[in-house]
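# sequence plus predicted model, see below.
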Amino acid sequence: MVRLNFPSYAFRFKSRENKMLVFDIIRKKYVILTPEEWVRQHCLHFLIEEKKYPPGRTLVERQLKVATLDKRMDIAVCDPKGKIQLLVECKAPEVVLNQKVFDQIARYNWEARADLLMVTNGINHFYCRMDYEKGEYLFLPELPLYKENY
């Protein structure tokens, strides 16, 4: 797998039926190691180890109803009441983070109403804080450390 723009982390790997698997620290199981999964696993470690987001409030690949469609959010971190505070969209390293990607997370966030958004392909990372009163998002230079309420 390609080197990503995250700190180095200790991952657990295994092989099964000629496929490489990586251990997901949130789902507590081995998952197939695709390029997008490589980014997702780095991002999970980054959120937990660097930014101190609680693993017990972190969701991975959960269903989200967007209008009448069932979508899957990559990563979400919830507050103690279950409201999503941070919504993360992960893409494979070769995927360009263009307007289409930002439109995707915006659609997901229409339902989630997260305070913070993160979009990453493992190489480039974008962070935003939502301002629902003004109907805009503000780009941030980095993702803030976890705190209970934003």
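Received the coordinates, thanks.

# all contacts plus neighbour counts: C-alpha atoms, from now on.
Noted.

# residues contacting the most centrally placed residue in the chain?
Nearest to the geometric centre of the chain sits Val88, at 3.0 Å (CA atoms, centre = their mean). Residues in contact with Val88 (CA atoms under 8 Å, 6 or more residues apart in numbering) are Met73, Asp74, Ile75, Ala76, Ile105, Leu117, Met118, Val119, Thr120.

# what subset of these is buried?
Among the contacts of Val88, those scoring as buried are Met73, Asp74, Ile75, Ala76, Ile105, Leu117, Met118, Val119, Thr120 (criterion: 16 or more other CA atoms under 10 Å).

# and the strands in this structure?
Remark: strands assigned in the chain by DSSP state E are 13-16, 19-24, 29-32, 58-66, 69-78, 84-90, 116-120, 125-131, 136-140.

# give me the angle between the second one and strand 58-66.
With axes from the mean of the first three to the mean of the last three CA atoms, to 10 degrees as the criterion, the two stretches strand 19-24 and strand 58-66 enclose an angle of 100 degrees.

# for the fifth one, same thing?
Angle between the axes of strand 69-78 and strand 58-66 is 150 degrees (criterion: the same axes, to 10 degrees).

# name the surrounding residues that touch strand 69-78.
In contact with strand 69-78 (CA under 8 Å, 6+ apart) are residues 40, 44, 53-54, 57-65, 84-90, 108.

# ok, second structure coming up, stack it against the first:
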Amino acid sequence: MVALNLPTFAYKTKQVEGKPYIFDLLRRKYVRLSPEEWVRQHIIHLLLTHYAYPKALIRAEGGVVLNQTQKRTDVLVFDRQGQPFLLVECKAPHIALTQTVFDQIGRYNHVHRAPYVVVSNGLVHYCCCVDHDTAGVTFMDDFPAFT
């Protein structure tokens, strides 16, 4: 896997039938290691270790129904009242973060209504504050602090 623009962490991997797997702390199991999963695991560890987000309030690969179609959000963080707080869309490092990616997280967040969204390919990260009343988006310099 390629080096990312995210802090490194002590990860566990294994091979299953010649395919790489990485241990996911949230799902408490080994999951198939793809370039996107590599980014997701780095983002999860960043939220846990550098920003002190509570592990119990983070969900990876959660389901969302959009236009009667089942989709999966990469990472969703809830606040202490159980409401969506931060929605993260992860892409593989070779995927450019285009308007299409922002449209995707916008559709997902139309359902979740999280006040913060992040789009990352592990090399570039965009953190945004979303005002759902005005449909305004403000780009931030850093991930939001968990309160």
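Yes, it's here. None of the values given here were measured: they were computed from a predicted structure.

# post the TM-score for the overlay when you can.
For these two chains in superposition, a TM-score of 0.97 is obtained (TM-score structural alignment, normalised by the length of structure 2); 147 aligned residues with a CA RMSD of 0.8 Å.

# just to revisit the earlier point, show me which of the contacts of strand 69-78 of structure 1 are buried.
Buried, going by 16+ other CA under 10 Å: 40, 44, 53-54, 57-60, 84-90, 108, out of the contacts of strand 69-78 of structure 1.

# max-length helix in structure 1?
Taking DSSP state H as the assignment, the helix of structure 1 that covers the most residues is helix 99-112.

# show me what that one is packed up against.
With contacts taken as 3 or more CA pairs under 8 Å, 6 or more residues apart in numbering; DSSP states H and E, helix 99-112 of structure 1 sits against strand 58-66, strand 84-90, strand 116-120.

# run a quick neighbour tally on Glu17 of structure 2.
Counted with other CA atoms under 10 Å, residues neighbouring Glu17 of structure 2 total 6.

# tell me the spacing between it and Arg32 of structure 2.
Distance of Glu17 of structure 2 to Arg32 of structure 2, given as CA to CA, to the nearest Å: 11 Å.

# so how far is Lys12 of structure 2 from Tyr108 of structure 2?
Tyr108 of structure 2 is 30 Å from Lys12 of structure 2, by CA to CA.

# typed the wrong thing, it's Gln104 of structure 2
Distance of Gln104 of structure 2 to Lys12 of structure 2, given as CA to CA: 30 Å.

# same check, this time on Ala145 of structure 2
Counting by CA to CA, the gap from Ala145 of structure 2 to Lys12 of structure 2 is 27 Å.

# you'd agree Lys55 of structure 2 is up against Leu48?
Yes: here Lys55 of structure 2 reaches Leu48: they are 6.5 Å apart, a contact under CA atoms under 8 Å.

# which residue lies farthest from the center of structure 2?
Structure 2, farthest from centre, CA atoms, centre = their mean: Glu17 at 27.7 Å.

# next, count neighbours for His112 of structure 2.
17.

# what sits against it?
Pro84.

# that one matches what in structure 1?
Counting by TM-score structural alignment, His112 of structure 2 corresponds to Ala112 in structure 1.

# what about Asn5 of structure 1, neighbour count?
15.

# where's whatever residue of structure 1 lines up with Leu33 of structure 2 relative to Val39 of structure 1, distance?
Matched to structure 1 by TM-score structural alignment, Leu33 of structure 2 sits across from Leu33. Distance, Leu33 of structure 1 to Val39 of structure 1, by CA to CA: 10 Å.

# cool, Tyr53 of structure 1 as well?
From Tyr53 of structure 1 to Val39 of structure 1 the distance is 17 Å (CA to CA).

# tell me, how many residues neighbour the match of Leu33 of structure 2?
Residues near Leu33 of structure 1, counting by other CA under 10 Å: 20.

# fine by me, thanks again.
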